[in-house]
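Trainee: Build me a structure from this.
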Amino acid sequence: MAATSSFISSLTKRLEGKVALITGGASGIGECTAKVFAHHGAKVVIADIQDDLGHSVCEDIGSSNCSYVHCNVTNEDHIKSAVDKAVATHGKLDIMFNNAGIVDPYKPRIIDNEKSDFDRVLSVNVTGVFLLEVVA
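Mentor: All right, here's what the predicted structure looks like:
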């Protein structure tokens, strides 16, 4: 019985001592991931542009396990600041979850789309992931 209890305990804290930076962590999949990572023992840094939601998620998780930094993943300086905050706060960075992403409203015809909308989606969903890998 004690071995089972110890096994279950080790599973529930399998991220103990790890530090995770989650882009887009203020809502949706990122929010759920932040909560799961914290539940499993990780210190979480949420990087997002949704400041109120990001702070709210951190309050839900608890300030001892979670912090928030404003970060637009299309901005290299924001990304560097987010990584620097994680390292300055926790001394290291173990996990980067490139979760930030956007979609535009569905338009049935390609000609109904604007190039600026397409560029914005690519900037967040593709370039943002690239920048986080390069800057970090």
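
Trainee: only C-alpha atoms for contact and neighbour calcs from this point on.
Mentor: Fine.

Trainee: Name the residue closest to the centre of this protein, please.
Mentor: Central residue check for the chain by Cα atoms, centre = their mean: the C-alpha nearest the mean position is that of Ile22, 1.6 Å away.

Trainee: For Gly28, see how far away it is.
Mentor: Ile22 sits 12 Å away from Gly28, taking Cα to Cα, to the nearest Å as the criterion.

Trainee: The residue nearest to the centre of the chain should be in a strand, yeah?
Mentor: Yes: secondary structure of Ile22 (DSSP: H, G, I helix; E, B strand; the rest coil): part of a strand.

Trainee: to compare against the first, here's another:
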Amino acid sequence: MFIRALQLALREKSSRIIGPGSPSFVVNAFDLFGSELAESAELAEKVAVITGGASGIGKATAAEFIRNGAKVIIADVQDDLDHAVAAELGPGTACYTRCDVTDEAQVAADVDLAVSRYGQLDVMFNNVGIIAGSRQPGAEPGFEIRGAMNKHWGVPGPLSLRHCRQRPPLAAVDLADFDRVMAANARGVLAGLKHAARAMVPRRRSSIICTASIAGMVGTAAADPEYSASKAAVLGLVRAVAAELGRSGVRVNAISPGAVRTPLLMKSLAAWFPEKSAEEIQQMATEDSPMVAGTALEAEDIARAVYLASDEAKYVNGHNIVVDGGLSVTMRAK
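Mentor: This next block holds a predicted model:
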């Protein structure tokens, strides 16, 4: 069925598929086979741990997993929100545990919780991702990313999502930020891989999914070097362990989103552009989309990770599924 979906994708002019031998294997037609298989995906009796599961991509994926029959452990650090999300998703199917992924012991405890409560761990979704603290809205008052800075950086025309966050020069990078971002985005993923594998290898049929980003694949002035390096590391980790774990029946894959319209993105845009109305902020989040005008990448689009978690994808291993509407292909072509 996967091969048939890829054959369908090859007929789409807007899709590009790079052969599996390429180090940047890309499937920009994820929605094609995702929609083809979502209804038949079976996660019944499966148990999943989702780091960063309280909002955005994590929450949307938790809801999708539960709709497909899985039990989900939400691992996050937003205590009040996490408890509310677990209650919203259903106390019988979702629970919350506090987890700072920079602490390996807490990641190990999440895996142990899944095994002790449900007797197994079938899916690990390493989804936590942070950006450099000095680039977060309000953290660097002397560097306003608005009209004047757009002029400074030589950005023509009206503001858009692509230009709303031009990064400071390399000389302004704080290596403490680099260490912090790498600890969460790369080291945290490695901890998830290590401890999930410990529980999964004996079962010989499990799935680990890691959230990467197109920022780890292509250069962009909007992405911090800290963040880009951390997401490139995620892709490297997936490739490095996929063959080893695949021999034990544990598949490891990555998903690389473009700019997803999550609450974090919308809040960031509102902070960067306080003079903009809610409608203008919404427009900024959609106008750079390479897809049909007015459409945006939503967290639910990434939640099609349900396919990679299911037995439908039993032979999909070591790949990076790009969900960006073709944006990364467009960026390469320029």
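
Trainee: what TM-score do we get after superposing?
Mentor: Overlay of the two chains. TM-score (TM-score structural alignment, normalised by the length of structure 1): 0.87; 127 aligned residues with a Cα RMSD of 1.7 Å.

Trainee: Tell me the counterpart of Ala105 of structure 2 in structure 1.
Mentor: Alignment note: Ala105 of structure 2 maps to Asp77 in structure 1; criterion TM-score structural alignment.

Trainee: nope, Val115 of structure 2 is what I meant
Mentor: Using TM-score structural alignment, Val115 of structure 2 pairs with Val87 in structure 1.

Trainee: can you point me to the longest helix in structure 1?
Mentor: In structure 1, assigned by DSSP state H, the helix with the most residues is helix 76-90.

Trainee: Please identify the buried residues of that helix?
Mentor: For helix 76-90 of structure 1, the neighbour count (16 or more other Cα atoms under 10 Å) marks Glu76, His78, Ile79, Lys80, Ala82, Val83, Asp84, Lys85, Ala86, Val87, His90 as buried.

Trainee: Can you show me the helices along the stretch 1-150 of structure 2?
Mentor: Assigned by DSSP state H, counting those that start in this stretch, the helices in the stretch 1-150 of structure 2 fall at 2-10, 30-37, 56-67, 79-89, 104-118, 147-152.

Trainee: With Leu131 of structure 1 as the reference, measure out to the match of Ala105 of structure 2.
Mentor: Separation of Asp77 of structure 1 from Leu131 of structure 1 (Cα to Cα) stands at 10 Å.

Trainee: how many neighbours does Pro225 of structure 2 have?
Mentor: Neighbour count of Pro225 of structure 2, defined by other Cα atoms under 10 Å: 20.

Trainee: That one corresponds to which position in structure 1?
Mentor: Counting by TM-score structural alignment, Pro225 of structure 2 has no partner.

Trainee: ditto for Ala84 of structure 2
Mentor: Using TM-score structural alignment as the criterion, Ala84 of structure 2 maps onto Ser56 of structure 1.

Trainee: isn't Asp177 of structure 2 right up against Arg135?
Mentor: No: if you go by Cα atoms under 8 Å, Asp177 of structure 2 and Arg135 don't touch, sitting 9.5 Å apart.

Trainee: ok now do the nearest residue to Ser123 of structure 1 once chain neighbours are set aside, which residues does it touch?
Mentor: Of all residues beyond its chain neighbours, the one nearest Ser123 of structure 1 is Thr74 (6.0 Å), with distances taken as Cα to Cα, 6 or more residues apart in numbering. Neighbouring residues of Thr74 of structure 1 by Cα atoms under 8 Å, 6 or more residues apart in numbering: Ser123, Val124, Thr127, Gly128, Leu131.
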